[in-house]
Structure formats: C-alpha cells, structure tokens
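Enquirer: Okay, here's the prediction I keep looking at, along with the sequence it came from:
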Amino acid sequence: MVDSPAISEPIASLSINEFCERYGFARSHYYVLRARGEGPAEVVVGTRKVRITLVAVDEWEKSHTRTRTSAPPAAEQPVAQQRPEPVKAAARTKKKPVK
C-alpha cells in the first residue's frame, strides 16, 4: 500500500487579499487579471473560499517578470506602434455655387 501525505499538513497559500497586498494592487485588478486568464492558479476550498498556493504565486511571478531591456509582449505594445494602415481620402467633388 502506498503511503499518502498527511492531510493535516497545511499547504502554504495566500488568500486573494494577501496576494493583492503582496503585489500592491487592488482586489478589483486581481479580478481583471483572472478574467483575462492572466492571474495565478487558484484552489477553491468549499463553495466560496479561494486560495493561491505559493507554488502558483511563484509560477505567476516568473511568467510576469521581464528584464528592463526586454520588449513587452505584443499585447502590451504601445498603441502608437499598432496603428492600422491610413485610409485614403475619398475623391472630392466640386460643389455648385449657390445663387
């Protein structure tokens, strides 16, 4: 028989509030990240309690860390660099003089 780890040992984790406090952003921003699929992996305990394991925090942090010299991902490029092609002006028509 295989020994299973003791259930009484708690897994190191953070609440959403603790995670937000650790990284210095509002809880509402956390939910924006979650909606975009850019938040850390969550563990749902019961029907309402959400925990974020420290392993998930480390993975999230690594995926969101870049050096000062590296370019941001394409989705984060400034708007000026994502300009669409200019639209050509329509041919102008002469107006008839009003008498």
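Expert: All right, it came through fine.

Enquirer: from here on, contacts and neighbour counts on C-alpha atoms
Expert: Will do.

Enquirer: State which strand of this structure is the longest.
Expert: When the chain is scanned for its longest strand (criterion: DSSP state E), the result is strand 49-53.

Enquirer: Beyond it, next helix or strand please.
Expert: Per DSSP states H and E, the first helix or strand lying C-terminal to strand 49-53 is helix 54-63.

Enquirer: picking up where we left off before, counting by contacts, list what the longest strand of the chain packs against.
Expert: When contacts are defined as 3 or more CA pairs under 8 Å, 6 or more residues apart in numbering; DSSP states H and E, strand 49-53 packs onto strand 13-14, helix 16-23, strand 43-45.

Enquirer: adding another structure so you can compare the two:
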Amino acid sequence: MADTRNAVGKKAEQNHGPHARMTIEVQGQVEREFVHGPLARGPPDAELGAMTIAQFCTRYNIDRKTLYVLRRDGNGPDVLLIGKKVLIPFRSAAEWEARMTVRREPKPTAETI
C-alpha cells in the first residue's frame, strides 16, 4: 500500500489493486475507509455481505413493487433485518435466483414420440 500524508497530518493508505481500498487516519485513529471495485459490489459468488432492496432490484432489473409482491406471496429472497434496515444477503439472492430460474423441457419431436 502506498502511504502518504497531507498538509493537516492525515495519513492515507491506498491499494490500487482490483479491490481498491483507501484508509484515512487522523492521529492514529481510522477516520474513514473507502472500498471501490468488485469488493464494494460483492463478488458474484459471495458468501458474505448483503445488498439493499434498491441494489437487489437494480441487479435483477425488477421493480420494487414486484419484489414486495414476491415477498408477500412467499417467493422472495430471505432477508436480513438490522433494526429497520432490510438487507438481502448475497447468498439469499443467489438461492432465490436458482429457485426462480425456470428450466424448459425440450419439446417432443416426431423422432422422440
């Protein structure tokens, strides 16, 4: 990680790899940490982490109302409640996607009848 200090004594560490992470310290205390790239969005097969309802709807290109109807009918993904915040774990999203994926059976042809 590159280590730099600005004029007011803030220390910034940067990692410019595929999962860019930047930490800003003031007097030895971590003030802020930023994560950009695939790590911020979560890897496609992530076991840990979660997304908001808005992020889920954007990822699967569905309307928020559609998600609420799916949840009401018992067909939505499992959610994680933290206080009033509703999050959808990446693992639940992947399981939901697998459940909702429709496999089409091949149509019978004259040769198979």
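Expert: Alright, I've got the coordinates. Please read all numbers here as calculations on a predicted model, not as lab measurements.

Enquirer: Point out the most buried one among the helices and strands packed on strand 49-53 of structure 1.
Expert: Mean neighbour count (mean count of other CA atoms under 10 Å) peaks for strand 13-14 among those, with a mean of 18.

Enquirer: who does that strand touch, helix- and strand-wise?
Expert: strand 49-53.

Enquirer: what comes up buried for the longest strand of structure 1?
Expert: 51-53 (16 or more other CA atoms under 10 Å).

Enquirer: can you check stretch 52-59 of structure 1 too?
Expert: Going by neighbour count (16+ other CA under 10 Å), the buried part of stretch 52-59 of structure 1 is 52-54, 56-57.

Enquirer: Residue 28 of structure 1 -> structure 2?
Expert: Aligned counterpart of residue 28 of structure 1 in structure 2: residue 65 (TM-score structural alignment).

Enquirer: who's in contact with its match?
Expert: Shown in contact with residue 65 of structure 2 (CA atoms under 8 Å, 6 or more residues apart in numbering): no residues.

Enquirer: how about it, secondary structure?
Expert: Classification of residue 65 of structure 2 by DSSP: H, G, I helix; E, B strand; the rest coil places it in helix.

Enquirer: how far away is it from residue 104 of structure 2?
Expert: Here the criterion is CA to CA, to the nearest Å. By it, residue 65 of structure 2 lies 27 Å from residue 104 of structure 2.
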